[in-house]
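Peer 1: Requesting a structural model of the entry that follows:
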Amino acid sequence: MKFENILVGNKGRIQYITINRESKLNALNKATLAELHEAFTTAFKDDSVGGIIITGAGTKAFVAGADISEFADLDVQGGADLARTGQSTVFDIIANGNKPVIAAVNGFALGGGLELAMACHIRIAADNAKMGLPEVTLGLIPGYGGTQRLTQLVGRGKALEMIMTADMLTAADALTAGLVNHVVFQDDLLPKAEEIMNKILTRAPLALASAIKAVNDFGTECINGYETEIREFGKCFGTDDFKEGVSAFMEKRKAEFKGR
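Peer 2: From the prediction side, this is the model:
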């Protein structure tokens, strides 16, 4: 697929995915979501990619929301289909990916933009970032997993307050609420994301994938997260990376993991 709305580039084992609609504050339309689906599914299958950093072009917005013009003619079924397709093809793909994904949040992350950031495994915000779910001002609620992921991150009470008031959080308030992991100056945003990702990439890739799966199963209906942890823990013993990790520990050297 030729990308028209996103930029994809590699820096070593880190792949950058940049939403490149700066004049539209990087709003998510159907075409952009389709490109994100293609980019992430390809990255998760590419052995040369260890992890992904996603950000928005410019300094004003990570993603300022969905493209509301595409909502105007939808009925009840159309709205449900829009949410289901977006969740299954982009947001859940990211959340359940087998490689770490860091959101570098620059500027506004509103509506679908905050939902995109929340689908990532780690969030780092520039100090100018502002985050919120303003859907109720349009007579809607979040539809790309926002009600669920926000509740998991900040708790029921804070999630309901944010959703029902439609208020935005500053980067500092988002850090206090547990919505983001770190807040840095704008110029330090991508270097901080790379610093964290490069540290992660020294760890065993198959163990990282198992950790993501086990953590994602926390609180999932009809799934016992403890059983997932036990199963994934056991699987790690069958990997070459486990043997390498133990050998390196015993020999007091740095492990060289191969993802096997």
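
Peer 1: Could you use CA atoms for every contact and neighbour count after this?
Peer 2: Fine.

Peer 1: Summarise which helices and strands the one helix or strand M162 maps to is packed against.
Peer 2: If you go by DSSP states H and E, M162 is part of helix 156-165. Identification of packing neighbours for helix 156-165 by 3 or more C-alpha pairs under 8 Å, 6 or more residues apart in numbering; DSSP states H and E yields helix 146-154.

Peer 1: Could you pull out the helices in the protein for me?
Peer 2: Ranges of helices within the chain are 30-45, 76-86, 92-95, 112-119, 146-154, 156-165, 171-177, 189-200, 205-216, 225-236, 240-250, based on DSSP state H.

Peer 1: run this one through as well so I can compare:
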Amino acid sequence: MKFSYHRVQQKKDFAIVQIDNPPVNALSDEVKEELLTVLESLKKNNKAIILTGTGNKTFVAGADIKELGKLDENSGRKRVFRSKKLFSYIENYPIPIIAAVNAPALGGGFEVVMCCDICIAVKEARFGLPEVGIGVIPGGGGTQRLTNIISPGMAKLLIYTGKVIKADEALQLGIVQKVVEQEDLINEAEKMAVKVTQKAPLAIQYSKIAINEGLSANKEQGFDKEAELFSKLCATKDKNEGVHAFLEKRPPNFKGE
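Peer 2: Alright, predicted model coming up:
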């Protein structure tokens, strides 16, 4: 299937999705809607997705500043709810999404990164939420997701000052999980995807649910959700296959059942 703003490369058990909206891969309304379509089309036949951008100027750009200048309260509300629809979809996507950050990820681009499960970035990447500098706040969940990744105090510092941080600092804060050279980015992301796809897909999916729901619940509710999902997995064919493979000292053959 051919898309207007995205390039899709299908691998054995995962797909690579490149946002391709030059010059800065801006998240226009058309790009948002098409990305939803792209991801929806890939979720049944894949065990992981790599999300990256084309070029080396920007991973993904958020709002077009000229468009932002035209917004009033009503149009602004419509815009952020379109973003919320996409970002929530990415965050709760049933299979892992690995962000391969090829260039600076600021504003909406950083918010996309925070929706993904794992982030690998090039050394040249930069991260930040500069919205207060133009009189607004992050509107795609940045104020909420960043405080689930780093301390509230550090999140406030980054948001209040609009500070842009380097990839190494993002790694230290836990925003990024691995920093690599530009030429190694996709290869390292593919290695990560292969490791994920070798595990039991239902177990990965349920782990994601437990983690995501636990972030918005109290500790006891999180424990209860984890126990519920563990119990369900005990009745799956994959659990039996995993146990037998371990005891027989052979690689498992998971079916997602």
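
Peer 1: What's the TM-score once they're superposed?
Peer 2: The TM-score (TM-score structural alignment, normalised by the length of structure 2) is 0.95; 256 aligned residues with a C-alpha RMSD of 1.5 Å.

Peer 1: Pipe the helices of structure 1 into TSV and attach distance to T59 of structure 1 and mean neighbour count per row.
Peer 2: Below are the helices of structure 1 laid out as TSV (distance: least, C-alpha to C-alpha, whole Å; neighbours: other C-alpha atoms under 10 Å):
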stretch	distance to T59 of structure 1	mean neighbour count
helix 30-45	19	18
helix 76-86	25	13
helix 92-95	23	20
helix 112-119	14	27
helix 146-154	23	18
helix 156-165	24	15
helix 171-177	14	18
helix 189-200	11	17
helix 205-216	30	18
helix 225-236	39	15
helix 240-250	40	15
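
Peer 1: now the ones you listed in TSV, with distance to G51 of structure 1?
Peer 2: Shown next, in TSV, are the helices of structure 1 (distance: least, C-alpha to C-alpha, whole Å):
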stretch	distance to G51 of structure 1
helix 30-45	8
helix 76-86	22
helix 92-95	11
helix 112-119	14
helix 146-154	21
helix 156-165	29
helix 171-177	23
helix 189-200	7
helix 205-216	10
helix 225-236	20
helix 240-250	18
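
Peer 1: just so I know, which of these lies nearest I53 of structure 1?
Peer 2: Distance to I53 of structure 1, taken as C-alpha to C-alpha, is lowest for helix 189-200 among the helices of structure 1, at 7.2 Å.

Peer 1: Give me the contacts around that closest one.
Peer 2: Helix 189-200 of structure 1 is contacted from outside by 14, 51, 53, 100, 102-106, 124-126, 184, using C-alpha atoms under 8 Å, 6 or more residues apart in numbering.

Peer 1: do stretch 220-238 of structure 1 as well
Peer 2: 206-207, 210-211, 213-215, 217-219, 242-243.

Peer 1: A31 of structure 1: which of the residues you listed is nearest?
Peer 2: Using C-alpha to C-alpha, those come closest to A31 of structure 1 at K213, 28.5 Å.

Peer 1: returning to that earlier point: which one of the helices of structure 1 lies closest to T18 of structure 1?
Peer 2: Per C-alpha to C-alpha, nearest to T18 of structure 1 of the helices of structure 1: helix 30-45, 9.6 Å.

Peer 1: Give me the distance from the closest one to the chain's centre.
Peer 2: 13 Å (C-alpha atoms, centre = their mean, to the nearest Å).

Peer 1: and the most centrally placed residue in structure 2, what does it touch?
Peer 2: What sits nearest the mean C-alpha location of structure 2, by C-alpha atoms, centre = their mean, is C116, with 1.3 Å. The contact partners of C116 of structure 2, by C-alpha under 8 Å, 6+ apart, come to 90-91, 96-99.

Peer 1: and the residues you listed as JSON lines, adding distance to L129 of structure 2?
Peer 2: Shown next, in JSON lines, are the contacts of C116 of structure 2 (distance: C-alpha to C-alpha, whole Å):
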{"residue": "I90", "distance to L129 of structure 2": "19"}
{"residue": "E91", "distance to L129 of structure 2": "18"}
{"residue": "P96", "distance to L129 of structure 2": "24"}
{"residue": "I97", "distance to L129 of structure 2": "21"}
{"residue": "I98", "distance to L129 of structure 2": "20"}
{"residue": "A99", "distance to L129 of structure 2": "17"}
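
Peer 1: From the residues you listed, pick the one nearest G256 of structure 2.
Peer 2: P96 (14.2 Å).

Peer 1: Quick one: map that closest one onto structure 1.
Peer 2: Following TM-score structural alignment, the counterpart assigned to P96 of structure 2 within structure 1 is P100.

Peer 1: Nearest spatial neighbour of its match, chain-adjacent residues omitted?
Peer 2: G51 (5.0 Å; C-alpha to C-alpha, 6 or more residues apart in numbering).

Peer 1: Tell me who's in contact with the aligned residue in structure 2 for that neighbour.
Peer 2: When structure 2 is aligned by TM-score structural alignment, G51 of structure 1 is paired with A48. For A48 of structure 2, the contacting residues are 13-15, 95-98, 193, 196-197, by C-alpha under 8 Å, 6+ apart.

Peer 1: Contacts made by stretch 59-78 of structure 2 with the rest, please.
Peer 2: Outside stretch 59-78 of structure 2, the residues that reach it (C-alpha under 8 Å, 6+ apart) are 19, 24-28, 52-53, 101-110, 112.

Peer 1: Of these, just the buried ones, PyMOL syntax please.
Peer 2: Buried members of the contacts of stretch 59-78 of structure 2, defined by 16 or more other C-alpha atoms under 10 Å, are picked up in PyMOL with:
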select buried, resi 19+24+25+26+27+28+52+53+101+102+103+104+105+106+107+108+109+110+112
